[in-house]
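> 3D model of this:
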Amino acid sequence: MAKITFGGNPVTLEGKELTVGDKAPSFTVLDNDLNEKKLEDYSGVRIISSVPSLDTGVCDAQTRRFNEEVGKINGASVLTISVDLPFAQKRWCGAAGLEHAITLSDHRDLSFGHAYGLVMKELRLLARAVFVVDSSNQIVYAEYVSEVTNHPNYDAALQAAKEAK
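Sure, this is the predicted structure:
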């Protein structure tokens, strides 16, 4: 498993670490209206952006950056997933002026977190990570950010999304 720290302290990740070339596992999360959503509900190239909580500065910046940049990539979308409650995600989207951002909540059963190896056992939060999944559900980019309070490599993820089919 990836070695991850949160504020400099090691955390234990639950689930299986994924790498480039793996088939993207399905998961069940909730949208802002409490509807169940799965990976298969979204098509084309998808940037899956995992964040601990939208109510933090780095998570806010990460979500804004990917949502601003994805418009430049034909046929791509961004799925931002956290364990924030759907109500809090909806409130954040409105306050951030990103009403069309896709925010999904894994709070109910951590289906996404376990499938992608992102559940920080000690905190019951998702680790920061970015995956790019192509239209055939293959992972073409995977980054587990080693220090959860740091930013991901935006440029590398966006370039992978631009090159994905």
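> Only C-alpha atoms from now on, for both contacts and neighbour counts.
Noted.
> okay, now the closest residue to residue 83 other than its chain neighbours: neighbour count?
Nearest-residue entry for residue 83: residue 107, 4.2 Å, with adjacent residues in sequence omitted and distances by C-alpha to C-alpha, 6 or more residues apart in numbering. Burial measure for residue 107: 20 neighbouring residues, criterion other C-alpha atoms under 10 Å.
> From residue 146, how far off is residue 107?
For residue 107, the distance to residue 146 equals 22 Å [C-alpha to C-alpha, to the nearest Å].
> cool, residue 136 as well?
28 Å.
> wait, what's in contact with the closest residue to residue 36 other than its chain neighbours?
Using C-alpha to C-alpha, 6+ apart and skipping residues adjacent in sequence, the residue nearest residue 36 is residue 30, 4.7 Å away. Listed by C-alpha atoms under 8 Å, 6 or more residues apart in numbering, the contact set of residue 30 reads 36, 37, 86, 104, 105, 106.
> wait, residue 16 sits on residue 112?
No. Assessed by C-alpha atoms under 8 Å, residue 16 is found out of contact with residue 112, at 10.9 Å.
> For the comparison step, fold the sequence that follows:
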Amino acid sequence: MATITFQGKPINTCGDLPTIGSQAPDFKLTNRKMQDVGLTNFAGKRKLLNIVPSLDTPTCATSTRKFNEKAAHLHNTEVLVISADLPFAQVRFCEIEGIKHVGALSTFRSSFAQDYGVELLDSILAGLTARAVLVLDETDTVIHAELVAEIADEPDYAAALAALSKA
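Model (predicted):
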């Protein structure tokens, strides 16, 4: 279990993020076509997982826009934003915001939040995910992991992108 804050007040996650050097757990998330996808759908590519509570919040929207901007220049890399939003809402957000280089995946019928240790256990956000960024290499080994300490803060974009450039 990890403790982060929401507006300065402590909240707990259900576990811990996968650690650097570990194999990322496979997942089942839902894409814009209501199809279940997992790590095998992105086999042989590097993956940046931008895990957010909901695209309907300012910080989540900002991080998705920023990673979308940076993703246009990344070779052999899938950038994925993962949230509890329904795929319909994710599609609408991406269309309105012009998000073309980030794939949106939903946790709505998945154990992803528990498997990755990011499910929030308390506060008004209970059941959503903490804000986190994971970078996986082509073999799904974790090469960067950040659990953002204050859920209202943006992740460290430079550190995630630097991990990709080293991979």
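> still on that earlier bit, more crowded one of residue 16 and residue 112 of the first structure?
residue 112 (27 against 14).
> residues in contact with that one?
Counting by C-alpha under 8 Å, 6+ apart, residue 112 of the first structure has contacts 26, 27, 28, 29, 106, 118.
> contacting residues around residue 85 of the second structure?
Going by C-alpha under 8 Å, 6+ apart, residue 85 of the second structure touches 54, 55, 106, 107, 108.
> which SS class is the closest residue in space to the second one that isn't next to it in sequence?
Spatial nearest neighbour of residue 55 of the second structure, excluding adjacent residues (C-alpha to C-alpha, 6+ apart): residue 61 at 5.3 Å. Of the three states, residue 61 of the second structure takes helix according to DSSP: H, G, I helix; E, B strand; the rest coil.
> Now do the same for residue 61 of the second structure: its match in the first structure.
The alignment partner of residue 61 of the second structure in the first structure, by TM-score structural alignment, is residue 60.
> Surely its match touches residue 54?
Yes. Proximity of residue 60 of the first structure to residue 54 meets the contact threshold set by C-alpha under 8 Å, at 5.3 Å.
> Which one's more surrounded, the two?
Using other C-alpha under 10 Å, the more surrounded residue of residue 60 of the first structure and residue 54 is residue 54, with 22 against 16.
> Run a quick check on the more buried one versus residue 80, I expect a contact.
No. At 9.1 Å, residue 54 of the first structure does not count as touching residue 80 under the criterion of C-alpha under 8 Å.
> Mind listing the shared neighbours of the two?
Common contact partners of residue 54 of the first structure and residue 80 (C-alpha under 8 Å, 6+ apart): residue 63.
> Next up, the contacts around the closest residue to residue 6 of the first structure other than its chain neighbours.
Counting by C-alpha to C-alpha, 6+ apart, residue 6 of the first structure lies nearest to residue 148, which is 5.1 Å off, once chain neighbours are set aside. Contacts for residue 148 of the first structure (C-alpha under 8 Å, 6+ apart) come out as 4, 5, 6, 7, 127, 128.
> can you give me the helices for the second structure?
58-71, 87-97, 112-115, 157-166 (DSSP state H).
> Flag every buried residue along the last one.
Spelled out, that is helix 157-166 of the second structure. For helix 157-166 of the second structure, the neighbour count (16 or more other C-alpha atoms under 10 Å) marks 160, 161, 163, 164 as buried.
> So residue 136 and residue 146 of the first structure - more neighbours on which side?
Using other C-alpha under 10 Å as the criterion, residue 136 of the first structure and residue 146 rank with residue 146 on top: 19 against 13.
> Alignment lookup: the more buried one to the second structure.
With TM-score structural alignment as the criterion, residue 146 of the first structure matches residue 149.
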